[in-house]
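S.K.: Sequence unavailable; structure follows:
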């Protein structure tokens, strides 16, 4: 049956099936295109609490829909983008942000990776240097050991 399907139609079908499904439903969209664009930008910064690493704009979860509606509701009330984000963070904590802030205790999380890398590099460098010194000292024989070695080699 696949042989009878035109290759162009097959490619088109694959592209349509591979495209992401838009989670934002028509009944959620605002009539004002400027507000709708702001809502989309804000939604891309918010994490779906059900899907984890997906923004609410792309998620089909019911909670993501509720968050999208909340964003649009706050925009209609006249909130700025920052006020909308602050309201949602106040309700759901900073976990709802896809890109956490770099202030407060989060600085420990941001700095932990580079600090651990530097610590590991220092530890590795110390190990290599200590091993090099140990090997250099192992090559030198005491006078007693040298005499014994010469005695063994003569036999």
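M.R.: Received the coordinates, thanks. Every value quoted in this text rests on a predicted model; they were computed, and no experiment measured them.
S.K.: only C-alpha atoms for contact and neighbour calcs from this point on.
M.R.: Will do.
S.K.: Where does the residue lying closest to residue 60 once chain neighbours are set aside sit: helix, strand or coil?
M.R.: Ranked by Cα to Cα, 6 or more residues apart in numbering and with sequence neighbours excluded, the top spatial neighbour of residue 60 is residue 23, at 5.1 Å. Classification of residue 23 using DSSP: H, G, I helix; E, B strand; the rest coil returns coil.
S.K.: Contacts only, for residue 23.
M.R.: By Cα atoms under 8 Å, 6 or more residues apart in numbering, the residues touching residue 23 are 57-60.
S.K.: Kindly check the end-to-end length of stretch 96-111 for me.
M.R.: One end of stretch 96-111 to the other measures 21 Å (Cα to Cα, to the nearest Å).
S.K.: then this one, side by side with the first:
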């Protein structure tokens, strides 16, 4: 049992070294809230080089620069919004995984809603057309029989 504890302890000591070996530096924060903010910010921004990887997970040099900038801005006491705005000003809107709702992004956010409404309208028109077409295709005798059956159904 002591051997297992010793091995787990040794493994925990090597994790920061493994992160450095991979190329992702480990940041030291005095405040755990600040560390969580750093983790959230670096996880919410996309690496411009890797395209679909967060800067916190990427070992690309540009991601290292972005992490350094986030760290420095956090140390300067900037808010999360100020940091995100600074990073967007420097690297562009592309780095955000969730684009902001602005004049430029209305189309991006509106297309799914417009397609959903257009699909619902199309289904309603098809149902209405088929209902009218089936009623119009009945002969006079068939229509009279249908009316008689529906009256009988309503009265019972």
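M.R.: Received the coordinates, thanks. The shown structure was predicted, so the numbers you read here are calculated from the model rather than taken from an experiment.
S.K.: TM-score for this pair?
M.R.: The TM-score (TM-score structural alignment, normalised by the length of the first structure) is 0.65; 121 aligned residues with a Cα RMSD of 2.6 Å.
S.K.: mean offset of the helix or strand containing residue 119 of the first structure relative to the second structure (after superposition)
M.R.: Per DSSP states H and E: residue 119 of the first structure is located in helix 106-138. On superposition with the second structure, the mean distance recorded for helix 106-138 of the first structure (mean Cα distance after the TM-score superposition for the first structure) is 1.5 Å.
S.K.: Spatially central residue for the second structure, please.
M.R.: residue 98 (5.8 Å; Cα atoms, centre = their mean).
S.K.: Kindly confirm my reading that it is in a helix.
M.R.: No: judged by three-state DSSP, residue 98 of the second structure forms no part of a helix; its state is coil.
S.K.: how near is it to residue 74 of the second structure?
M.R.: Distance from residue 98 of the second structure to residue 74 of the second structure, counting by Cα to Cα: 21 Å.
S.K.: that older thread, pull the distance from the helix holding residue 119 of the first structure to the chain's centre.
M.R.: How far helix 106-138 of the first structure lies from its chain's middle: 25 Å, per Cα atoms, centre = their mean, to the nearest Å.
S.K.: Who are the packing partners of the following helix or strand past it?
M.R.: Per DSSP H and E, helix 106-138 of the first structure leads on to helix 143-154 as the next helix or strand towards the C-terminus. Helices and strands touching helix 143-154 of the first structure, as assessed by 3 or more Cα pairs under 8 Å, 6 or more residues apart in numbering; DSSP states H and E, are absent.
S.K.: Just the buried positions in stretch 70-89 of the second structure, please.
M.R.: 70-71, 73-74, 80, 83-84, 86-87 (16 or more other Cα atoms under 10 Å).
S.K.: Among these, which are located in helices?
M.R.: Of the positions in these, 70-71, 73-74, 80, 83-84, 86-87 sit in helices, assigned by DSSP state H.
S.K.: now, among the residues you listed, which is nearest to residue 3 of the second structure?
M.R.: residue 71 (38.3 Å; Cα to Cα).
S.K.: Which secondary structure element is home to the residue lying closest to that closest one once chain neighbours are set aside?
M.R.: Closest residue to residue 71 of the second structure apart from its sequence neighbours, by Cα to Cα, 6+ apart: residue 38 at 6.9 Å. Secondary structure assignment for residue 38 of the second structure, by DSSP H and E: helix 32-44.
S.K.: got the buried residues for that helix?
M.R.: Of all the residues in helix 32-44 of the second structure, those buried under the rule 16+ other Cα under 10 Å are 34-35, 37-39, 41-44.
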